[in-house]
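K.L.:
Let me see the structure of the following:
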Amino acid sequence: MPLLKSSLDIILINKDTPRLIVERTFYLLNLIEKHLFVNQDILGRFVMLNQSQISLTYGIVVFTTTTLVLLNYKCMIRTLIALIIGSILYFNVDFNFDFAVPVNQENLRIIGILLLIIFSLFYIEDTKSQTQLLAISSDQIDQGRKKGKGNKNNQVGKEQKEKSLNSQNQQINQNNTKQRVENRGNSKVNYNDKELIEKYKKNGLLQFLNVYLNHKDRFIKKEALHWGEEIEYTLYSIDPQSRKVQLANMGYSLIQGFNQQEDPEVYLQPEFGNFMVEAVPKTPYNSTEDLEDLLKCDFQIKKRRQILEKYFLLYEIGLLTLASPIILGTPNHISIEDPDLAEEVQRFEGRLQERNTYSQSQFTIDSTENPHPRFSGLMQSIRERRGEKVEILVPIYVDKNTNLTEKTTDEPKPGFIYMDSMAFGMGCSCLQVTFESQTLNHARYIHDQLLPWTPIFAALSSNAPIFKGKLADIDMRWTVISQSVDCRTKEERDSTSENYIPKSRYGTQNHYLSNHKYVKQEYMDTIQYKVSEEHMKILQKDNMLDDRLAYHIATLFARDPIPTFSNEHDESLFDNQEITAHFENLQSTNWNSMRFKPPPSVQSKIGWRVEFRTMDIQITDYENSVFIIVLCLVQNVINNYDVNFLMPISKIDENMNRAHMINAYTEQKFWFRKNIINSADYKKCKLQESDYIISSEEEKFSETEDEFVELYIREIIEGNPEIGFKGIYPLIYEYLRDHYPKDQVEKVNEYLDFFLQRAKGFHPTGASYIRNLVLNHPEYKQDSIISQPIAHDIIADILEIGSNEEKRQQYYGNK
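P.N.:
Take a look at the predicted model:
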């Protein structure tokens, strides 16, 4: 009993472990029954035990092994060994070999007792270590509290708490953690309490200003800059015999287990769905201009998957990089190890909305999101602020037998795939890249020049043709996420209302930030956000912020924070000079296509950054590497040449709409600036000298040259000599030849070539490949419905692409 009580005390240190216990214990027992103790005679042949002794030993092994897997601590293996051997000897075991010295049964019993005592000492020591480890793990998870889908902040410092651009928010600072994490005992604030919400916002503004004042003059040498990527994976459980596939609801516990192993290269972070994980490198990449290091990302990403697959295969889980969880919202779409939850879901079958407290969804299951209260709080806050649950409508792919007329419980709006939960959007996976900048103005300049590229990379990376088990008439995830977190009230969605907010809080960027001469006010030609005059006064007091930067920050605060808890409003519990939690709540829940990111704290060694956020995750690691490398090279051209990609925001928004269309990467034309270089002198660039305000001494982009044309993506890449459009590749190749030896340039060519061949249609997008799998599947009934066997075959096919080189080349279109 003391041993059992000690184990439970250790387990319950972490408040989030009850669900973790159920998941791991049930799964482990299944593995033991399946693989280790199929035939108890095997144990009997090795040691002479009677049936009751075998059963007792089995129970001891199961209990101890369960504890080991639950705690996931390597040094406890010695505890297990001491326990098993001690138990065997204590039960008068007769081994089938001779000892070197005479040993009678009583001596064996004494040895067994001594080993059991050693076991107890090991157990006490190890559980103390585990107590500390679990406490640390709990703090890390809490410190890394995600601010929704878009908060993928990256670490760049050399210290452990700032090691990677990709996971900076894991360890912003201890004060932020104290403020924003332990909300389980605090009530969530009602959005009708406008006075309290406004007070919260003002604290956030003051926190930003403290960061701004401490970092506004920061300068980082080019060679000292860092960049980072982050890749999101979906977890699937596959049964080949029954041809069924489910999402694996084990992400949170497996993340903790993996991170406690302290892999030297990979760190896992929680995502919205408990069927998802996000992986980031522990060590940041060097400057994008370090070409050798840039190309290493291909190797690093492949190695990362190998490390993760080895771990997840222990739990018989498939790891996939699909942009949409294709079966989410269909019957029995997720495996549930918790018997109480499984029984409850079964009891509410057909009326899930009655049990789903947070989302009120009729399709997804509350409690299969990540168990951290942040995520359920986001779901509930979005629904409550909106005044109703979210409504996501995606046009269905029209086939011969597609239902376009009859309303059903599953599809109340014929012609559309209807979804009703944040999970449908935040359950999607993406590829995001964050760039550190030399200065504040540099970050603003990169933000603006990369913004026109966001729809182009989105279309080329499209990998989401299926939602809720149905084939969609779109190819990418963006609009689904945008609709899934749209917390605007009915009035705020009404374009005739004074309180109209033109876009969801997950949407395309609505304005430029830089004061560079190429940024014209008339380019911001969409309906702009109405911001608080009082907020602008706070930001511009004593001329602290210029108009464009102040306006950008104020647009973040045009939204309400989601969620907020009572302790976050108690000003005796925090100091705005030390934390950024209130600002980060607003910053991280404005999920824009390009995100401008201040340093995460006053003390941070991380610089000003921008995040490129529109790409769907790719099926293979190589594809992800291609997109990352090409994007980094585009940024290098922006940093070194006098180029101009800017154009009206309305045209960028139109491009994003076109990017969703089926096969947009080859069939759609996109608006683009015709004259992207400043005459023949574009290599003579004054950007760094002017702190990214002026590109050259002579302004040669005249009004007559301010022309925008519609081009295929392949033309945007290669150029179109007939209309005098240069294209980005000629500029990239000039940059490479000017800065690197020939052997290094040759290494880059294969990535550039793959990207171009994708734009020409020789390498299909993931969306195109998956759509063709469905349309040519022998069991597809031309009704746009993805049955369980079809879904199984899609997942199995994609897993094979990851493990079989011949299959991979076939997917690329090389065979």
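K.L.:
C-alpha from now on. contacts and neighbour counts both.
P.N.:
Noted.
K.L.:
Pull the contacting residues for the nearest residue to Y641 once chain neighbours are set aside.
P.N.:
Leaving aside its sequence neighbours, Y641 sits nearest to K683 (CA to CA, 6 or more residues apart in numbering; 5.0 Å). Contacts for K683 were tallied using CA atoms under 8 Å, 6 or more residues apart in numbering; they are N640, Y641, D642.
K.L.:
Turn those residues into a markdown table, including distance to G257.
P.N.:
What follows is the contacts of K683, written out as a markdown table (distance: CA to CA, whole Å):
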| residue | distance to G257 |
| --- | --- |
| N640 | 44 |
| Y641 | 47 |
| D642 | 49 |
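K.L.:
Which ones among these lie within helices?
P.N.:
Applying DSSP state H to those, the entries found in helices are N640.
K.L.:
Can you tell me which of the contacts of K683 is closest to R19?
P.N.:
Of all the contacts of K683, R19 sits closest to N640, with 52.1 Å by CA to CA.
K.L.:
How many residues are close by that closest one?
P.N.:
Counted with other CA atoms under 10 Å, the burial measure for N640 works out to 17 neighbours.
K.L.:
again with P2
P.N.:
For P2, the tally of surrounding residues (other CA under 10 Å) stands at 7.
K.L.:
swap in the one 4 residues further on?
P.N.:
The local packing count at S6 equals 13, with neighbours defined by other CA under 10 Å.
K.L.:
What of G813?
P.N.:
14.
K.L.:
out of everything not next to it in sequence, what's closest to it?
P.N.:
Of all residues beyond its chain neighbours, the one nearest G813 is H763 (5.4 Å), with distances taken as CA to CA, 6+ apart.
K.L.:
Just confirm the one you found contacts D753, I think it does.
P.N.:
No - with contact taken as CA atoms under 8 Å, H763 and D753 are classed as non-touching, separated by 10.5 Å.
K.L.:
Buried residues in the top helix by length along the chain, which are they?
P.N.:
Scanning the chain for the helix with the most residues, using DSSP H, yields helix 105-143. Judged by neighbour count (16 or more other CA atoms under 10 Å), helix 105-143 contains these buried residues: 108-109, 111-113, 115-116, 118-120, 122-124, 126-127, 130-131, 134, 137-143.
K.L.:
Following it in sequence, what is the next regular element?
P.N.:
Toward the C-terminus, helix 105-143 is succeeded by helix 174-180 as the next helix or strand (DSSP states H and E).
K.L.:
One more, please, to line up against the first structure:
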Amino acid sequence: MGLLSLGTPLPWEEARKHADHVRKHGIIQFLNIWNRIKTRRKDHLLWGDEIEYVVVHYDEENKQPRVSLRAHDVLEKLQALEMDAIAKGEVFESSWKPEYGRYMLEGTPGLPYGYTLEDTLAVEESMRRRRELATSLLPPNEAVLTMTNFPLLGSCGFTEPSATATPDSGPSMSLFIPSEAINPHARFPTLTANIRERRGSKVSINMPIFKDKNTPSPWKEPAPSCLARSSTKSLSTAVAAGCSNGEVKATEQAAKSLDQEHLPSLPDLVPDALPDHIYMDAMCFGMGCCCLQVTFQACSVEEARLLYDQLAVVTPIMMALSAGAPIFRGYLADVDCRWNVISGSVDDRTVEERGLKPLDHSRFRIQKSRYDSISNYLSPGPNYSGGCSLSPDLAKIPVEQLSSIPSKGMEFYKDQYNDLNCPYDPKIYEQLREGGVDDLLAKHYAHLFIRDPLVVFKELLDQNDELSSDHFENIQSTNWQTMRFKPPPPSAPHIGWRVEFRSMEIQLTDTENAAFAVFVVLLVRAILSFDLNLYIPLSKVDENMQRAHSRDAVHREKFWFRRQVVGDPQRKLSELGCKCKGSTNQTVAQAIHGEGYVNGVANRDDPDAFDEMTLDEIMNGKPSTNFLGLVNLVRRYLKTHSEAIKEETRAKLDTYVDIVSRKASGDLQTGATWLRNFVTSHPEYKQDSVVSKKIAYDLCKAVEGLAGKKVKGLNC
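P.N.:
Prediction:
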């Protein structure tokens, strides 16, 4: 999770004084990287995945699951094994990093996967072995689960060992989350406290409750009985101080009533808690969730920018297909994804930045949280030339001559697609332009750098800007967007320009996680090989993000998507670097649609047109408009390379593609639908939206049982 520097973190009142210093030197550090390796070419398309796990403790006597805070001890053991291997000159098969929750683990492969299609066969085995390794270090009554959100997170007694929330103290001052649930690394509690202090109040998250047959309307959640353990005076003060809307409804009398038999509702006690919504008030509710992320190394900076743009359009689509979070704080929600929860959990914008008051002390009106969809396309700049191709012919050209060759796909960008008009710092923009950065990339970073650094370490204030990128990463890594454009670190000359695909939710099984990761890899290859153009206005991508968040979006929602995605149907496959037999004179249109295809234009009236489509149509095609769909484009890509792929590899890749295809068609349930159906069909469920401890216990046990099974266990 971002930059994990060591040192003495400054409290917010001190850290804010150094914000301009960090921004200034962060941009200098980026410019040093940019000018040193902007012409770097011919990197291989290496990639890796990131899996996040929640460690669950089973109270067998009371039939209750809890998150295990001992997961941090397991993390230290895993890291020690990795360091021992490195000390011996060996490569450990996996790498482990801290995550926000003390009950979480984050595992990646020890080395990136290779660039051949055969290398994708290692993905599922790597994920399986990571799970087995972590599990081997746990006691018998604990398990490693790939669940997006632990169903009882924030409910009474949800941690093991037991810990109590302290609403009048601690980094989050949460009514529900104890400080012990946060990873003890200095970065995490400091992030939590500084987000709250910069915002001027606790974060405020409200997810709509799922209205079942016996769910009251309006639904007002009773104040949890565990709040009575807090002193009435401190609770009243903490609630009043934490109201982001400035109202104060809580009084000592209201707090005292927590000790009574009839507890007040949360909306009566906490102004930010809305009726008919599940209320959450801490960073842990978002950053304590688990996800699946995939990072690619591109051939060049131009190719990385192209992939950043094209994949950004796909992020809400893949989020909806991977949906896995229908439960929060022990209640069924009327959403299936964590995205808006995690976005709200790190929303450090002041009331002025959120537009609730006129700008006085703040510099910008900011439309989005730090954790949100992208706000700028990157490819290309209006004065940009130069590029990279996978073509064998171009590979022979010296690097210094590549600047005269247009980058494939760059011509697809149009200013009309960047329609969000997001704010950016004009001084930083000019600094970047003067440093040789083109317009779009300069605006991208000038937008990211309107944010303040949230964690400033005293020992790292003064750095060597030629050798370090810590100030740059301080802000870059705390802009958590659906896509991340990642320059190479100055300390690792072997690493190239990368993009990170960040929107997917974690899946319940290793097979599904492998399928989603591999599908994105194959889509990247199809984009590059077939010169695909997925651009739509970013405002429509934002609409898609909200629709993807909805309950059962596969069946209930439509999404904006481009009608014609083949950028240049008559372009020769050989020009795009395809090395398959017979591709020298074969056009993209012929490869995708067959020899009888003439011009590749399904909608001749407006080649930039986009429509609302179902997920099934976007992924599996829409025959009425000759739209093939992303799944079929990936399959055509595999077909054009069939002679170069082993039969075993092709069969495995077909299985993964089929899983994603069936998720889109509804033939396979999303994880969120499976979890929701498990709860609603449980004999203890009372059709009141409540996920009891026993239901959660059985649910976690069922998820643990799924992990090693084939995907057929998730059939509708």
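K.L.:
circling back: check contacts around the residue nearest to G813 of structure 1.
P.N.:
H763 of structure 1 makes contacts with F754, Q757, Y811, Y812, G813, N814, as judged by CA under 8 Å, 6+ apart.
K.L.:
so which of the residues you listed hold up in structure 2?
P.N.:
Among the contacts of H763 of structure 1, the contacts conserved in structure 2 (both residues aligned by TM-score structural alignment, their matches' CA atoms under 8 Å) are F754, Q757, Y811, Y812, G813.
K.L.:
quick one: what helix or strand has the first one in it?
P.N.:
Element membership of F754 of structure 1 [criterion: DSSP H and E] is helix 742-759.
K.L.:
Give me the helices and strands touching that helix, please.
P.N.:
Based on contacts counted as 3 or more CA pairs under 8 Å, 6 or more residues apart in numbering; DSSP states H and E, the elements that helix 742-759 of structure 1 packs against are helix 291-313, helix 621-640, helix 664-667, helix 713-718.
K.L.:
For K389 of structure 1, which of those helices is the nearest?
P.N.:
Relative to K389 of structure 1, the nearest member of these by CA to CA is helix 664-667, separated by 31.1 Å.
K.L.:
Where does the closest one end up in structure 2?
P.N.:
On structure 2, the counterpart of helix 664-667 of structure 1 by TM-score structural alignment is residues 553-556.
K.L.:
In TSV: the kept ones among the contacts of H763 of structure 1, plus distance to T368 of structure 1.
P.N.:
Below are the kept ones among the contacts of H763 of structure 1 laid out as TSV (distance: CA to CA, whole Å):
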residue	distance to T368 of structure 1
F754	38
Q757	40
Y811	32
Y812	34
G813	37
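K.L.:
Nearest to Q577 of structure 1 among these?
P.N.:
Nearest to Q577 of structure 1 among those: F754, at 48.5 Å, using CA to CA.
K.L.:
show me what contacts that closest one?
P.N.:
Under the criterion of CA under 8 Å, 6+ apart, the contact partners of F754 of structure 1 comprise V626, H763.
K.L.:
For it, what is the corresponding residue in structure 2?
P.N.:
Using TM-score structural alignment to pair residues, one finds that F754 of structure 1 aligns to I659 in structure 2.
K.L.:
could you measure that match against S322 of structure 2, distance?
P.N.:
Between I659 of structure 2 and S322 of structure 2 the distance, using CA to CA, to the nearest Å, works out to 11 Å.
K.L.:
Kindly tell me how buried T625 of structure 2 is, as a neighbour count.
P.N.:
Close neighbours of T625 of structure 2, defined as other CA under 10 Å, add up to 12.
K.L.:
Return the residue of structure 1 aligned against it.
P.N.:
Under the pairing rule here (TM-score structural alignment), the equivalent of T625 of structure 2 within structure 1 is I723.
K.L.:
Same check on P275 of structure 2?
P.N.:
Matched by TM-score structural alignment, P275 of structure 2 corresponds to P414 in structure 1.
K.L.:
For that match, which non-adjacent residue is spatially closest?
P.N.:
Of all residues apart from its sequence neighbours, L404 sits closest to P414 of structure 1 (CA to CA, 6+ apart), at 4.9 Å.
K.L.:
Name the secondary structure element that contains that neighbour.
P.N.:
Here L404 of structure 1 sits in a region with no helix or strand, counting by DSSP H and E.
K.L.:
looking at this, A143 of structure 2 is in a strand?
P.N.:
Yes - A143 of structure 2 forms part of a strand when assessed by DSSP: H, G, I helix; E, B strand; the rest coil.
K.L.:
which position in structure 1 aligns with it?
P.N.:
A143 of structure 2 is assigned G318 in structure 1 as its aligned equivalent, the criterion being TM-score structural alignment.
K.L.:
That match and H792 of structure 1, how far apart?
P.N.:
12 Å.
K.L.:
Touching both of those two, which residues are there?
P.N.:
Common contacts of G318 of structure 1 and H792 (CA under 8 Å, 6+ apart): I238.
K.L.:
which of those two has more neighbours?
P.N.:
The neighbour comparison of G318 of structure 1 against H792 (other CA under 10 Å) goes to H792, with 22 against 19.
K.L.:
residue contacts, the equivalent of the more buried one over in structure 2?
P.N.:
Per TM-score structural alignment, the equivalent position to H792 of structure 1 in structure 2 is Y697. Remark: with contacts taken as CA under 8 Å, 6+ apart, Y697 of structure 2 is in contact with Y58, K63, Q64, P65.
K.L.:
Also L71 of structure 1?
P.N.:
Contacts were defined as CA under 8 Å, 6+ apart; by that measure L71 of structure 1 touches I11, Q130, L134, G257.
K.L.:
Contacts for stretch 616-627 of structure 2 next, please.
P.N.:
Contacts with stretch 616-627 of structure 2, where a contact means CA under 8 Å, 6+ apart, come from 554, 561, 563-564, 602-603, 628-632, 661, 664-666.
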